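Q: pasting the structure only:
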């Protein structure tokens, strides 16, 4: 069906109807996006026939055991209320992106290739500082293995690949196209075969060029691999920005990791983070996880039902130009939340303003407000027989700050014509159920839920501890005031010993204080 700009198109079938009777294959099902994708598909498309998830054994637990444990998480409670036996529709396929042919057993491979209709490939290493060899193995070679598996699927209708909006972050204005790679993917793979780890580490900065990390670099190359090797597959690419806590589904504020800004929110709430190198006017292009998940589901539906002409239609989902929310605005909302709902056992009182654009001031504050207190605290821990930990915590915080620095001082713009087109092909009911338009987000209420989610789902705290937390903050404030007063007294006494001017100033200040006290006593006596 042709798309006519500015007009609505009557859908051939609803999204839920399309997924009825379909068998799906998902990679990354135990990851952040994958968990939400499984939950949403089963809840909103209840007639899905079956979902197979590629799951690798981990920490002595078999693939199916990991999947069973995953379904016990609170995020599946809403689904469990509607469909108590939902887990029967999901099966684990033992496998690993790092193994030859994905490590899938021959019998499982036959099962998948005989039955699967739709593939969602979201598995990847999302660590920004991942060594290049491992990032290539997961994010590029893993895509090649998935293409080879999909090519043998007899009933394949669509292959959805999850990339990132920052795959082309060396551009300023990013269109819905696959940009030429800095190097042909196969040439890089050939070179890495004979290089040892030390050599790869040495040349990595030169290889990635204008990219800030191996994640964005390998995601860009993966798109080019798809362009060259998957022309015969019905394929679509999703590019979300920084994926964060849920907006509405499965639970407002739900998250399961410290990626993106989540760890920094908690560090600020605990009074640990005192400085962030950031341009407060830059857009913080964060995106609640339910938005890209809904886009994945509806993009697959559109690819099959409306059969777009172009190969690998690209859907970019970012908030910057559609519903901008700056880092400065984010700072205000986060600070207000922690002020009203403080966390327990704070290291120091949360600082309300932590952003600076000056590299020198940031380094100075890191030294004065991060490192010196951390070493002092660890010395105190050591003296009382406890294990030092603050320096280690701050190393993690500084590592995260370094990773995010590239994104907190730059702005990008993305085109969104394909998501606008997709909306016109959806019914009003589907647009409501499978929402992905970021203009729906009310940032203050979302940030409140986000911070609440870090407390509830990551720190396992609840609001019942807020009164005790406020008392702790008050104690920290009194300690700070006492320390500052003692420091001021010591400072002046040292000056008084050497300076008549300082001595006279000191006596003048003491005289004013004495007169104020006398006046206060006299006023109280007269009132009595």
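A: Happy to help now that I have it. Because the structure is predicted, anything quoted here is derived from the model rather than measured.

Q: Only C-alpha atoms from now on, for both contacts and neighbour counts.
A: Fine.

Q: Where does residue 200 sit: helix, strand or coil?
A: Using DSSP: H, G, I helix; E, B strand; the rest coil, the structure places residue 200 in helix.

Q: Spell out which residues sit in contact with it, please.
A: Counting by Cα atoms under 8 Å, 6 or more residues apart in numbering, residue 200 touches 132, 133, 192.

Q: Let's have those residues in TSV, adding neighbour count and distance to residue 406.
A: Below are these laid out as TSV (neighbours: other Cα atoms under 10 Å; distance: Cα to Cα, whole Å):
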residue	neighbour count	distance to residue 406
132	23	18
133	19	22
192	16	26
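
Q: want to compare, so here's the second one:
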């Protein structure tokens, strides 16, 4: 049975919908699986916004523009439930717990998972559950690990998530993370650039979560847990950075960030301090003198935070066994392989170019003119200083 056909009539519980992967999973399910009966979202109220307000903001975001055009009534299949993944029964009140008794598929796209897995074990109609886990945050587990409940579960292990390859649009991103900052040359990174670039496009992650749930439910295998390792970009970090250098000629990221990577912590510290942080501080100081709100340092700190979160991925290699993923792909029909692509060929140059364009479109940066002008002033001042040192 095809993936789309199997999902027809199913009730799905989706957690982590406010994450980058969760956003794309929701959009993909609503657009590609029109027969889904209902999608229940566990979302907690936050920052003076109700859970329904947060979902409305998601539907109004650029990532759902294609869905709004093609399936304007899709939101009617979405049911929002107040809850919290760290609590027993996911913090859901008793009346709404009864609604979830009909859930047959659980997709966990982000957040704590222990309470969720226990909740899954109590769902009488559960056919399959799929979950994403960060390799550098979760200890390795095997299918025989006793900490997993006795449920039909598939797990996708990912080191880092990058912009979309194709859907909902090439280069799409809704969170500026370390992988994207590295690709567009927003800052200098600490790591081994000879290691494989362990970045998984967000739409491949979403497709794998959806397809693996189908695969688990329709499989004849008796194993409770199936582990999937994310496919690599088939390049090193060095080559990825070089591709980003080419893309930046068309879509430059406006910051004082130095493009590149080093395994030497002292060199990394020196470059970040004197070529990124110090120019940012000087630029903000001038802005303050001119009566303009300083903002370059804030952007620098945001980029540094994003890249630091990527440090564990850049310093070691990660599992690359693709046997389970290949078997899943081979079980899918040609139409499903096209619609729910889990092992596509990736043209690196095109992917990085679309990522740079996506950053420019979806994460507009108002610092471009200021940064470029300040760079020109610094270069001019340096040239004048060298001239006096040499000829005078």
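A: Arrived safely, thanks for sending. Model, not experiment: these values are computed from the prediction.

Q: re the thing from before, can you tell me which of the contacts of residue 200 of structure 1 are in strands?
A: If you go by DSSP state E, those have nothing in strands.

Q: so can I have a markdown table of these showing distance to residue 149 of structure 1?
A: What follows is these, written out as a markdown table (distance: Cα to Cα, whole Å):
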| residue | distance to residue 149 of structure 1 |
| --- | --- |
| 132 | 24 |
| 133 | 22 |
| 192 | 24 |
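
Q: So which of those is the closest to residue 393 of structure 1?
A: Within the set of the contacts of residue 200 of structure 1, residue 132 lies nearest residue 393 of structure 1; the separation is 25.6 Å, counting by Cα to Cα.

Q: To which residue of structure 2 is that closest one aligned?
A: Counting by TM-score structural alignment, residue 132 of structure 1 lines up with no residue in structure 2.

Q: Correct me if wrong: residue 132 of structure 1 contacts residue 204.
A: Yes: using Cα atoms under 8 Å, residue 132 of structure 1 makes contact with residue 204 at a distance of 6.9 Å.

Q: show me where structure 1 has strands.
A: Counting by DSSP E, the strands of structure 1 are 23-27, 50-55, 90-94, 118-121, 158-162, 173-174, 235-240, 242-244, 276-277, 286-288, 313-317, 355-356, 413-414.

Q: So what does residue 338 of structure 1 match up with in structure 2?
A: Match for residue 338 of structure 1 (TM-score structural alignment): residue 248.

Q: That should have said residue 523 of structure 1, apologies.
A: So, by TM-score structural alignment, residue 523 of structure 1 is left unmatched.

Q: For residue 523 of structure 1, grab the count of nearby residues.
A: 11 (other Cα atoms under 10 Å).

Q: how close does it get to residue 516 of structure 1?
A: Taking Cα to Cα, to the nearest Å as the measure, residue 523 of structure 1 falls 11 Å from residue 516 of structure 1.

Q: Could you report the neighbour count for the equivalent of residue 2 of structure 2 over in structure 1?
A: The equivalent of residue 2 of structure 2 in structure 1 is residue 14 (alignment by TM-score structural alignment). Neighbour count of residue 14 of structure 1, defined by other Cα under 10 Å: 17.

Q: looking at it, residue 14 of structure 1 is touching residue 430, isn't it?
A: Yes: taking Cα under 8 Å as the definition, residue 14 of structure 1 is a contact partner of residue 430 at 6.9 Å.

Q: Now which residue in structure 1 aligns to residue 130 of structure 2?
A: Using TM-score structural alignment as the criterion, residue 130 of structure 2 maps onto residue 160 of structure 1.

Q: and its match, what does it touch?
A: 118, 119, 120, 121, 235, 236, 237, 238, 296, 300.

Q: if you set the cut-off to 6 Å instead, what comes out?
A: 120, 235, 236, 237 (Cα atoms under 6 Å, 6 or more residues apart in numbering).

Q: and the last one, what pairs with it in structure 2?
A: Mapped onto structure 2 by TM-score structural alignment, residue 237 of structure 1 lines up with residue 155.

Q: So which bits of the helix ranked longest in structure 1 are buried?
A: Using DSSP state H to define each element, structure 1 has its longest helix at helix 466-496. By neighbour count on 16 or more other Cα atoms under 10 Å, the buried set for helix 466-496 of structure 1 is 466, 469, 470, 472, 473, 476, 492, 496.

Q: Just the closest of the residues you listed to residue 457 of structure 1, please.
A: residue 466 (16.2 Å).

Q: Report the separation between the closest one and residue 341 of structure 1.
A: 6 Å.

Q: got it, and residue 515 of structure 1?
A: 41 Å.

Q: And these two? Which one has more around it.
A: residue 341 (20 against 12).

Q: Show me where the stretch 151-300 of structure 2 has its helices.
A: With DSSP state H, counting those that start in this stretch as the criterion, the stretch 151-300 of structure 2 has helices at 178-183, 202-218, 237-248, 265-271, 278-289, 296-309.

Q: again with the stretch 401-528 of structure 1
A: 417-424, 428-433, 443-453, 466-496, 500-527.

Q: what's the mean deviation for the shortest one versus structure 2?
A: So the one you mean is helix 428-433 of structure 1. When structure 2 is overlaid, helix 428-433 of structure 1 sits 1.2 Å from its aligned residues on average, using mean Cα distance after the TM-score superposition for structure 1.

Q: what span of structure 2 lines up against that helix?
A: Going by TM-score structural alignment: helix 428-433 of structure 1 matches residues 334-339.

Q: Which positions within that stretch qualify as buried?
A: For stretch 334-339 of structure 2, burial by neighbour count (16+ other Cα under 10 Å) applies to 336, 337.

Q: now swap in stretch 162-177 of structure 2 and tell me
A: 162-174, 176-177.

Q: How far away from the center of its chain is it?
A: With Cα atoms, centre = their mean, to the nearest Å as the basis, stretch 162-177 of structure 2 stands 8 Å off its chain's centre.

Q: quick one: terminal-to-terminal distance for that stretch?
A: As for stretch 162-177 of structure 2, its first-to-last residue distance stands at 8 Å under the measure Cα to Cα.
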